[in-house]
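Visitor: Sequence and predicted structure are below.
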Amino acid sequence: MEPVIPSEEEFPYTIRVVSEVLMSNGSTSQGSVCGSTLALMDAGVPIKKPVAGISAGLVVDENNPDRFVTFMDIQGIEDFFGDMDFKVAGTKDGITAIQVDIKVDGLTEEIIRQAFELTRKGRLHIIDDVLLKAIPEPRKEMSKYAPKIISTSINPDKIREVIGPGGKMINKIIDETGVKIDINDDGRVYIFSSDSEAGKRALSMIEGIAKEIEPGQVFMGRVIRVTSFGAFVEFLPGKEGLVHISKLDKKRVEKVEDIVNVGDQILVKVMEIDKQGRINLSRKDAMEGEGESKKN
């Protein structure tokens, strides 16, 4: 199964598959391969291809080794009295694993060729007529009871901002969403949550903090502080800027509170980032841009 398991970046989970065999009259290992494929797909693990496994057996004439017969899907008695248990697992595209047990001195090229051909036919039959008829593809969503892990990558230089002084920012995200967060030194971020919506909200906050701010970008922000000369607006988690009173509206503004108050949601445009990293915003320019978009 290992060749079809998604990468850690695609699916950052530890996977444990348990196969409990209640009765055996054939290859339990290859039955486990088929059962594992169904279990993983049903659980929402995005495996690359379905995998099936089947075994081929062999009986050789003791008096004339050139006389032999190969057969597929051996039962227990055939395994006990036969001369070979040739197990092959794989996808439609190729083989992922082989295990061979033999009781003869060796296998001829013809025996091996027949074993591969038999197991290929059996493997394709199982995939097309059993596995894919039961579940045609991995489920798009995992069970609502499964823990959710969301991963993303940020610029390592932004890790400090995501964590914040004394862990202030990351603790704020955790308190507001109830998630757990791990950040690796290379910028990989893992968010753990039993609530997918909370996980997505935490992801949005982290990506917002790590986002590169450039003049011209427009955001929906929240007024967090009002002064006589303007309003401070948080437009991304941990990122705020000043909307000067002259940039609050298209008309002249006498008093900031005539236009906005603390808690208001307003559209703002990034106008400038000065040498000290302070961000100047404009509601007036954001409104003009929105008006132009509606005209177009």
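Guide: Structure's in. What do you need?

Visitor: CA only for contacts and neighbour counts going forward, please
Guide: OK.

Visitor: And the helices in the stretch 151-296 of the chain?
Guide: 159-163, 168-177, 196-210, 283-295 (DSSP state H, counting those that start in this stretch).

Visitor: The longest one packs against which elements?
Guide: So the one you mean is helix 196-210. Contact partners of helix 196-210 among helices and strands, from 3 or more C-alpha pairs under 8 Å, 6 or more residues apart in numbering; DSSP states H and E: strand 148-153, helix 159-163, helix 168-177, strand 188-193, strand 230-236.

Visitor: from the chain's centre, how far out does the last one sit?
Guide: Strand 230-236 has its C-alpha centroid displaced from the chain centroid by 34 Å (C-alpha atoms, centre = their mean, to the nearest Å).

Visitor: Assign the residue of the chain positioned farthest from its centre to helix, strand or coil.
Guide: Within the chain, Asn63 marks the point farthest from the mean C-alpha position, 58.0 Å out by C-alpha atoms, centre = their mean. Following DSSP: H, G, I helix; E, B strand; the rest coil, we place Asn63 in the coil state.

Visitor: and the gap between it and Ala115?
Guide: As judged by C-alpha to C-alpha, to the nearest Å, Asn63 and Ala115 stand 22 Å apart.

Visitor: Lys140 sits in which helix or strand?
Guide: Assigned by DSSP states H and E, Lys140 falls within no helix or strand.

Visitor: Tell me how many other residues surround the residue nearest to Met287 when sequence neighbours are not counted.
Guide: Leaving aside its chain neighbours, Met287 sits nearest to Leu267 (7.3 Å; criterion: C-alpha to C-alpha, 6 or more residues apart in numbering). Each residue near Leu267 was counted by other C-alpha atoms under 10 Å, and the total is 19.

Visitor: next one: the one 3 residues further on
Guide: Other residues within reach of Val270 by the criterion other C-alpha under 10 Å amount to 23.

Visitor: Alongside the first one, take a look at this:
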Amino acid sequence: AMGLVKGEDKFAILSDIQGIEDALGDMDFKLAGTTKGVTAIQMDIKISGVNREIIKTALEKARVGRLYIMDKMLEVIAKPNSELSPYAPRLTRMQIPPEKIREVIGPGGKTIHKIVDETGCKIDIEDDGSLFIVTNDEEAAKKAKYYIESIIAEVEIGKTYLGTVKRIMDFGAFVEIIPGVLGTQGKEGLVHISQLAEERVNRVKDVVDIGDEILVKVTEIDKQGRINLSRKAVLKNTIKPGKD
């Protein structure tokens, strides 16, 4: 902040003015910038105007003062920290489909309250699906993001998943391919007995049992949203070792 005291024929530019100099002086001229130049200015004057010489002198003195301050700053910290302080607030932004907002919030806000309780994060959701996670704990933000991504995850036809066998029937095995989190229902599909192996299978338990993790491929999602899976399709694409 540069100040000015002006007489009839002379003037004096003051650097880094204080309250009394601002109140009784003729100018308050604030400048901000870098080593390369000025980035912002703001001026208040109490006289009819200032001439070119006054402006030139003020700019030059401000440049000297600015560079001096920046040199002192560089002695303390030459560059910004590569990582945020563990106490600094972090904001993680996600974009979710608007039709999925209801799933993230849950009945009566039950699901989102569980995410907040589990992670300690603050979560805000806007009508267009913009979702903001605010916390000073990076791991908590990652955990909250994982929960949300799991809740809104969509099953993709043709994609291979590592799933867990949850139920076994005579006609096949039900495999959870997207786990449920915080009490929400996961997404599971049926591997028909004919799709369990390349060879004929007589009993489902001859191939898999409850709790087994198996690779399965999504082959179909019918009009009712039922997911059909195939283990056979994955086995066909597996490179088998050759014989000597």
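Guide: Structure's in. What do you need? Fair warning: this is a prediction, and the values are worked out from it, not measured in the lab.

Visitor: sorry, back to before: wouldn't the residue nearest to Met287 of structure 1 be in contact with Gly221 here?
Guide: Yes. In terms of C-alpha atoms under 8 Å, Leu267 of structure 1 counts as a neighbour of Gly221; the distance is 6.1 Å.

Visitor: Who are the contact partners of the equivalent of Val243 of structure 1 over in structure 2?
Guide: Under the alignment (TM-score structural alignment), Val243 of structure 1 maps onto Val191 of structure 2. Val191 of structure 2 makes contact with Gly172, Ala173, Phe174, Val175, Asn228, Leu229, Ser230, Arg231, according to C-alpha atoms under 8 Å, 6 or more residues apart in numbering.

Visitor: For the alignment partner in structure 1 of Val155 of structure 2, which non-adjacent residue is spatially closest?
Guide: Alignment note (TM-score structural alignment): Val155 of structure 2 maps to Ile213 of structure 1. Residue nearest to Ile213 of structure 1 in three dimensions, not counting chain neighbours: Val270, with 8.0 Å by C-alpha to C-alpha, 6+ apart.

Visitor: Show me what that neighbour lines up with in structure 2.
Guide: Match for Val270 of structure 1 (TM-score structural alignment): Val218.

Visitor: now do Val130 of structure 1
Guide: Aligned partner of Val130 of structure 1 by TM-score structural alignment: Met73.

Visitor: Surely that match forms part of a helix?
Guide: Yes. Met73 of structure 2 sits within a helix when classified using three-state DSSP.

Visitor: can you count the residues close to it?
Guide: Using other C-alpha under 10 Å, Met73 of structure 2 is surrounded by 12 other residues.

Visitor: Kindly provide the distance from it to Lys79 of structure 2.
Guide: 10 Å.

Visitor: How about Val116 of structure 2?
Guide: Here the criterion is C-alpha to C-alpha. By it, Val116 of structure 2 lies 35 Å from Lys79 of structure 2.

Visitor: of the two, who's got more company?
Guide: Neighbour totals were compared for Val116 of structure 2 and Lys79, and Val116 leads with 15 against 8 (other C-alpha under 10 Å).

Visitor: Quick check, central residue of structure 2?
Guide: Nearest to structure 2 centroid, counting by C-alpha atoms, centre = their mean: Thr92, 2.9 Å.

Visitor: Aligned to that one, what sits in structure 1?
Guide: So Thr92 of structure 2 corresponds to Ile150, using TM-score structural alignment.

Visitor: what does Ile55 of structure 2 give?
Guide: Aligned partner of Ile55 of structure 2 by TM-score structural alignment: Ile112.

Visitor: tell me which element that match falls in.
Guide: Per DSSP H and E: helix 109-126 holds Ile112 of structure 1.

Visitor: helices or strands next to that helix in the packing?
Guide: Here helix 109-126 of structure 1 touches strand 52-60, strand 68-72, strand 84-90, going by 3+ C-alpha pairs under 8 Å, 6+ apart.

Visitor: repeat that for 10 Å
Guide: With contacts taken as 3 or more C-alpha pairs under 10 Å, 6 or more residues apart in numbering; DSSP states H and E, helix 109-126 of structure 1 sits against strand 52-60, strand 68-72, strand 84-90, strand 95-102.

Visitor: if I pick Lys255 of structure 1, what's in contact with it?
Guide: Shown in contact with Lys255 of structure 1 (C-alpha atoms under 10 Å, 6 or more residues apart in numbering): Thr227, Ser228, Phe229, Gly230, Ile245.

Visitor: right, and out of these, which lies closest to Lys200 of structure 1?
Guide: Nearest to Lys200 of structure 1 out of the contacts of Lys255 of structure 1 is Gly230 (C-alpha to C-alpha; 32.6 Å).

Visitor: That closest one -> structure 2?
Guide: Match for Gly230 of structure 1 (TM-score structural alignment): Gly172.

Visitor: Give me the neighbour count for that match.
Guide: Considering only other C-alpha under 10 Å, Gly172 of structure 2 is surrounded by 20 other residues.

Visitor: Surely it and Lys205 touch.
Guide: Yes. Taking contact to mean C-alpha atoms under 10 Å, the distance of 9.2 Å between Gly172 of structure 2 and Lys205 places them in contact.

Visitor: Identify the contacts common to those two.
Guide: Contacts common to Gly172 of structure 2 and Lys205, judged by C-alpha under 10 Å, 6+ apart, are Ile193.

Visitor: thinking again about what came up before, what's the closest of the helices of the stretch 151-296 of structure 1 to Gln276 of structure 1?
Guide: helix 159-163 (15.7 Å).

Visitor: just checking, what packs against that closest one?
Guide: Applying 3+ C-alpha pairs under 10 Å, 6+ apart, one finds that helix 159-163 of structure 1 contacts helix 168-177, strand 180-183, helix 196-210.

Visitor: can you list the ones you listed in TSV and add distance to Met142 of structure 1?
Guide: Output for those, formatted as TSV (distance: least, C-alpha to C-alpha, whole Å):
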stretch	distance to Met142 of structure 1
helix 168-177	20
strand 180-183	19
helix 196-210	10
